[in-house]
Every structure is written in structure tokens, then in C-alpha cells.
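Trainee: starting from these lines, generate the structure:
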Amino acid sequence: MTTFPGSPRLIKGALVGIDPLNPLAGIIVFQYNPETMTRRLEARTAGGEGDPGEATRLSGPPRETITVSIEIDAADQLEQGDTAAATLGIHPALAALEVMLYPKSAMVVANTALSLLGTIEILPMEGPFVLFVWGPQRVLPVRLTGFSITEEAYDPLLNPIRAQVELSMNVLSYQDLSVLHPGHSLSLAHQVAKEVLATTNTGNNAQNIIAGLQL
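Mentor: Model prediction:
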């Protein structure tokens, strides 16, 4: 990274797990922003293939998946003499990431108690509400579908000190969430902002076409 004093400050991406009972545990700011990100959008079409009049109808916003690779490294912290990095390596960062796939242990205990008391129907436990933050234009509610962790280096106590993490996530749209869920309005606002950006692009292209016809 450049140290030129006039260089712009780089905004870092992050995953934020919303947990009112423990707001700090689920914040994972990317130490180094990944150089690439793969996004796949799949249309939600209405009706079956070949149905008359249904070819252009949509049942909702597209299904979007994101895959990204992030690097977690304790080298800088170890060089600065950070006590936590020296004793635990990157265990805390990996744990903060992994608990986003776990239900809360308090809910596990509560549901176990209910089952022992003879409760017939117990609702599946709800996972944390996760936001994928990638600059001001992309603050998206997501569901982490899985990730692979490749630990690449260890300290003398076998604490991992460097790892590559391949993240896979589904973007949650307003169709996936209840109206009262905070992610519902966030997803809709993201679509509105996208439509505004698309209008800007359309205006630029129209000017280019007119300029080309005048040549």
C-alpha cells in the first residue's frame, strides 16, 4: 500500500453481524481488501418456460450470490508487539467469522430445556443478521452460505497466524425478509439507489449516441 501523504484513504470492506446483546462481537473489518469479487445474478421469472405473455414477467428481484477471498494475517500485530496476537494468533478473527454460522448458545440451551419439558413444537433457531459492507453504494443484508479456511502459517504454540478465507454468501432481498425486518427496507433502498445509477448511465449513453449521429 502506498505511503504517499496525498493518496486517498482506502475504505475497507467488512462483515457486520447485528446482535443487540453483543454489538462488538460480529464486526469483521477486512484487513486487506480482496482484489476481486465474483457476483452472480439469476432472474426470478414468473410462470413456466414458453407460457404466453410471461416471458418478461418477474416474480421478484434477482437471486444474487457473492464469492470473495479475504486474507487474515497477524504479521502487523506481531511486529507491533500486540499481546492478543502473540498469545492467540488470528483465532479471535476466525472465531468472529465462524460464529456468524452458529445459532446463539443461549438459544440452544433454552430450546434444549423446552424439549426436556415436553414442548412438541420448537421453532428453528434464528441465525445472526449479517451485513456485507463494500463502500457506501453496497451495504447488503446477506446470508453466509459457507466458507473455506486455509490456514497457512502457525506460531510455536500452533496458533494460526495467517489464513485465506473463501466466503460465499447469498444477498437477501426484500422478498426474502418480512416487512418489519430491518433488512427489508435496506434491500429496497439498495435497489432504488441502483435504479438511480442505471439512469445516470442511460443518460451518458444517450449523449454518446447523439454525438455519434452528428459526426
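Trainee: switch to C-alpha atoms for all contacts and neighbour counts from now on
Mentor: Noted.
Trainee: helices of the protein, residue ranges please.
Mentor: With DSSP state H, the ranges of helices along the chain come out as 75-79, 83-88, 91-98, 105-116, 182-214.
Trainee: for Pro156, find the nearest of the ones you listed.
Mentor: Closest approach to Pro156 among the helices of the chain (CA to CA): helix 83-88, 10.0 Å.
Trainee: how far does that closest one sit from the chain's center?
Mentor: Relative to the centre of its chain, helix 83-88 is centred 27 Å away, using CA atoms, centre = their mean, to the nearest Å.
Trainee: one more: stretch 91-103?
Mentor: 14 Å.
Trainee: let's compare: structure for the following, please.
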Amino acid sequence: MSNLQLRNPVRGFLVSVGLDPEILVQFQYNPDKVTDKRSVSYATLNAPGMLMPVRQYSAGGERTLSFTVVVDGLFKGPADDEIDVARDERGGIGPELNKYRAFVHPRTERWQDANGAPDGFTGLYAGAETVFAAPPTCRFGFGERVVDCVVTEVSITEQLYNPDLDPIRAEVQVTLAELTPYNPDPAAGGAI
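Mentor: Modelled structure (predicted):
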């Protein structure tokens, strides 16, 4: 065997920034593709007698990354000696799926309390001021690519259930938006 075959595969991850306890998702199976999309805005300038309008660059648009990962409670992933999928007491992968959900709910240090709660995340905010807090910022790592971002969308498709109807396999689609790499003046309406 070569050294390459003995080595554990590198796993992608998503981790919260500045939240205690942190939300850490290490991908059991790396996505088979990552879509990296960037847009820019151009203003259309029209003038009488012009054959075609002129385009004037007006602003950079956001960079979004999207991918789909599989979470499987039945089989170990290629690096399962280091990475374990979070499961509940009945073997369901709900706690692992809630890690992804925590990235799109208002920021709270109690995010783990959503596991097993009948109302999920909703009950965490009853009477709390954090309802209006932004979801946590995060860092996406995939090989050499490390991007500070916010999760803008999570879509979970449950695919397999145990006898108690707890999900044991799911596909998770994630969309991220890169945070601006510079720090604009917040007094002038700058963003996070």
C-alpha cells in the first residue's frame, strides 16, 4: 500500500465563528460537487441614436457556494474513525441534522437543546430577546478553500427512517454567501 492509501481522507467542514458551544459539522461524505457562483451588477446606459446600450459596472455582487452532503446513520463514512455522525438515543440522525438547522436560526448558545424537543428550535426563543439575533456566521472549509460566510439556505431531504420514524439517512443541501473580505464603516451602513 502507498502512503496515499493509508492516509485518512480530508473532510470538508462547516463551523460557527464566535459561538460557544460551537457548531461543528464535519462532512461524513464530502459533496461530489461544489457550485461557486459570483455575480456583478451593470447599469444600462441608453442614449438617443445608439445602436446598443452601453453597460457601466456599478457594483460587485455576492459570491455564493452551494453543495449537497449525505448524512448516513447506517454506514460509516470513509473517515469515520475521526468523524462520528451525531445520533439520538434511538439511533436517529436528528442531532446531526440540527447542526445544519442551527446555522439558519437566530444565534443562541442553547442550539443543542433543540435535539429531542417537540418544537425543535422554536421553543428555544420563547420570551427571549435572541429571536431577532442574526444566525451565526461560519467558516466553510473544503481542501485549500476556506471561506468566511453565512448560511443562507438549508434544505434537508430525509430518505430513510428507523422503526420509530426517526431519520437515519438524509441529503442536506446548503447554500452559503461569502462575507465581505473588508470591514466597511458600520456608521455608513456597512454590513457584518
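Trainee: where does the TM-score land?
Mentor: The TM-score (TM-score structural alignment, normalised by the length of structure 2) is 0.66; 158 aligned residues with a CA RMSD of 3.5 Å.
Trainee: re the thing from before, export the helices of structure 1 to CSV and append columns for distance to Arg63 of structure 1 and mean neighbour count.
Mentor: CSV is the format used below for the helices of structure 1 (distance: least, CA to CA, whole Å; neighbours: other CA atoms under 10 Å):
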stretch, distance to Arg63 of structure 1, mean neighbour count
helix 75-79, 38, 14
helix 83-88, 38, 16
helix 91-98, 23, 16
helix 105-116, 30, 12
helix 182-214, 12, 13
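Trainee: out of these, flag the one nearest Glu166 of structure 1.
Mentor: Comparing those against Glu166 of structure 1 with CA to CA, the closest turns out to be helix 91-98 (11.6 Å).
Trainee: what's the mean distance for the closest one versus structure 2?
Mentor: Mean deviation of helix 91-98 of structure 1 relative to structure 2 after superposition (mean CA distance after the TM-score superposition for structure 1): 0.6 Å.
Trainee: structure 2: matching residues for that helix?
Mentor: Per TM-score structural alignment, the counterpart of helix 91-98 of structure 1 in structure 2 is residues 94-101.
Trainee: what's the answer for stretch 190-208 of structure 1, then?
Mentor: Going by TM-score structural alignment: stretch 190-208 of structure 1 matches no residues.
Trainee: give me the distance between that stretch and the centre of its chain.
Mentor: Relative to its parent chain, stretch 190-208 of structure 1 has a centroid offset of 25 Å by CA atoms, centre = their mean.
Trainee: for stretch 138-153 of structure 2, same thing?
Mentor: In terms of CA atoms, centre = their mean, the centre of stretch 138-153 of structure 2 is set 7 Å apart from its chain centre.
Trainee: what about the counterpart of Arg143 of structure 1 in structure 2, neighbour count?
Mentor: Counting by TM-score structural alignment, Arg143 of structure 1 lines up with Val150 in structure 2. The burial count assigned to Val150 of structure 2 is 23, neighbours taken as other CA atoms under 10 Å.
Trainee: quick one: contacts for Val150 of structure 2?
Mentor: Phe103, Pro135, Pro136, Thr137, Cys138, Leu176, Ala177, Glu178, Leu179 (CA atoms under 8 Å, 6 or more residues apart in numbering).
Trainee: what about the residues you listed, which are in strands?
Mentor: Secondary structure from DSSP state E places Cys138, Leu176, Ala177, Glu178 of the contacts of Val150 of structure 2 in strands.
Trainee: and the residue nearest to the spatial centre of structure 1, how far from Asp82 of structure 1?
Mentor: Residue closest to the average C-alpha location in structure 1 (CA atoms, centre = their mean): Phe132, at 3.0 Å. The gap separating Phe132 of structure 1 from Asp82 of structure 1 is 28 Å, by CA to CA, to the nearest Å.
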